[in-house]
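Enquirer: The following block contains a protein sequence and its predicted model.
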Amino acid sequence: MYMIMRAAALLLAGFLSFGTQLDAAAPEAEHGQLTHAPEDSWTMPSAVVLIDAGHGGIDGGATSGSTLEKDINLAVAQKLYLLLNSQGIPAVLNRNGDYALSDDNRWHISRSRHKRDLSQRRQLTDEIETTMLVSLHVNWTKNSSKFGPLVLHQSSGESALLAFCIQDTLNRQQQTAFYPREGKPFYLLRKVDQPAVIVEMGFISHEGDRTMLTNPREQLRVANAIALGIRQYKWITR
């Protein structure tokens, strides 16, 4: 009798354990109905700042010898991304490697790679929920004596304020005294709805600027100045 009762107890315990595993594996139920994940539960990332790393891939941008603008833009963009996120300002990068955004554009039917590149950058400002666009670039001119940062902005007051904040912090970092300018002919500044600026971080055609922009430690200082300008803008507009 004892052996029969013990076997029955073990069988019951095994049954209860099996039932518990089934409950754990089954979807949660409410009022007898199985719950399902909503069909629109996936979303694009959202952030405060969309960092546009200019050029990339086949598009090297401005050059000086073997120095390519696209590499400088990406290096500073990656540092800016890490700085902003570490400071509690969510940011996203539109490229994190050496590739052309025109290659991702399958919707804009155009033979012009340049047009596909720009339209893809602009489209991302619609797809990704952000409050501002900061596009990083490096300047070039035949006059090798020209140097220093320049921030271009839209006609809107918010964009102009963002440009003034970033220009001020870059001026202090590079010991210059330049003013931002409205960039009327630039596609992104005309087409993007959010406050947007193009940050020309220096001149690749100027030896001093080029040395600064290719030095990882100095790139971090440039990125920190831009991050400080963004924080100042956010403090003023809070």
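Expert: That came in fine, so what should we check first? Residues are numbered from 1 along each chain as shown.
Enquirer: hey, let's count contacts and neighbours off CA atoms from now on
Expert: Noted.
Enquirer: can you give me the helices in the protein?
Expert: Assigned by DSSP state H, the chain shows helices spanning 2-25, 69-86, 113-127, 157-174, 187-191, 207-213, 216-236.
Enquirer: Redo those helices as a markdown table? Include mean neighbour count and distance to residue 150.
Expert: Output for those, formatted as a markdown table (neighbours: other C-alpha atoms under 10 Å; distance: least, C-alpha to C-alpha, whole Å):
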| stretch | mean neighbour count | distance to residue 150 |
| --- | --- | --- |
| helix 2-25 | 11 | 59 |
| helix 69-86 | 21 | 14 |
| helix 113-127 | 18 | 20 |
| helix 157-174 | 22 | 7 |
| helix 187-191 | 18 | 15 |
| helix 207-213 | 18 | 12 |
| helix 216-236 | 19 | 12 |
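Enquirer: alright, now check it against this:
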Amino acid sequence: MLLGVIIVTGIWTWSQQANGMMGRFGPDALEGKMIVLDPGRGGVDGGASHGEVIESTITLQLVQEVKRQLEKRGASVILTRSTEADAIEEAQPDGEYPTVRARKRADLLYRE
């Protein structure tokens, strides 16, 4: 729980600083970039919990906010999961399971 609060505070601080820098870099500073965000966990593996607070829910909410902020700045953002379900692998015809980055040709991969 404390880690979640620290992460949210850090993202909020970054967001506030980034808003101040938009004039210098422009609102489309990330235009044409594709970023993959992986909130991890999900499905039957919800991670740590305390009462009704579940790690997978916190990380998903956090990543959804980061996605909104990045899209405001022009990035295309892919989430490895957007619900509480597990991320599903996409099999290729040859049976290979490449990474999300390889499948989507992302410019940046963030994994918790």
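Expert: Looks like it arrived, so ask away. Every value quoted in this text rests on a predicted model; they were computed, and no experiment measured them.
Enquirer: on that earlier part again, could you redo the helices of the first structure as TSV and give each row distance to residue 52 of the first structure?
Expert: As requested, these are exported to TSV (distance: least, C-alpha to C-alpha, whole Å):
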stretch	distance to residue 52 of the first structure
helix 2-25	44
helix 69-86	8
helix 113-127	8
helix 157-174	15
helix 187-191	10
helix 207-213	17
helix 216-236	13
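Enquirer: tell me which residues of the helix or strand where residue 14 of the second structure lies are tucked away?
Expert: Following DSSP states H and E, one finds residue 14 of the second structure within helix 2-25. Under the neighbour-count criterion of 16 or more other C-alpha atoms under 10 Å, helix 2-25 of the second structure has 8, 11, 18 buried.
Enquirer: other SSEs contacting that helix?
Expert: helix 55-72 (3 or more C-alpha pairs under 8 Å, 6 or more residues apart in numbering; DSSP states H and E).
Enquirer: Relative to the first structure, what is the average displacement of the helix it packs on?
Expert: When the first structure is superposed, helix 55-72 of the second structure averages 0.5 Å from its matched positions, counting by mean C-alpha distance after the TM-score superposition for the first structure.
Enquirer: Pull the number of nearby residues for residue 93 of the first structure.
Expert: A count of neighbours around residue 93 of the first structure, defined by other C-alpha atoms under 10 Å, yields 16.
Enquirer: Next one: the counterpart of it in the second structure relative to residue 3 of the second structure, how far apart?
Expert: Matched to the second structure by TM-score structural alignment, residue 93 of the first structure sits across from residue 79. With distances taken as C-alpha to C-alpha, to the nearest Å, residue 79 of the second structure is found 21 Å from residue 3 of the second structure.
Enquirer: What of residue 80 of the second structure?
Expert: For residue 80 of the second structure, the distance to residue 3 of the second structure - C-alpha to C-alpha - is 21 Å.
Enquirer: In contact with the match of residue 93 of the first structure: list those residues for me.
Expert: By C-alpha atoms under 8 Å, 6 or more residues apart in numbering, the residues touching residue 79 of the second structure are 36-39.
Enquirer: Map residue 68 of the first structure onto the second structure.
Expert: Per TM-score structural alignment, residue 68 of the first structure is aligned with residue 54.
Enquirer: In contact with that match: list those residues for me.
Expert: Going by C-alpha under 8 Å, 6+ apart, residue 54 of the second structure touches 46-48.
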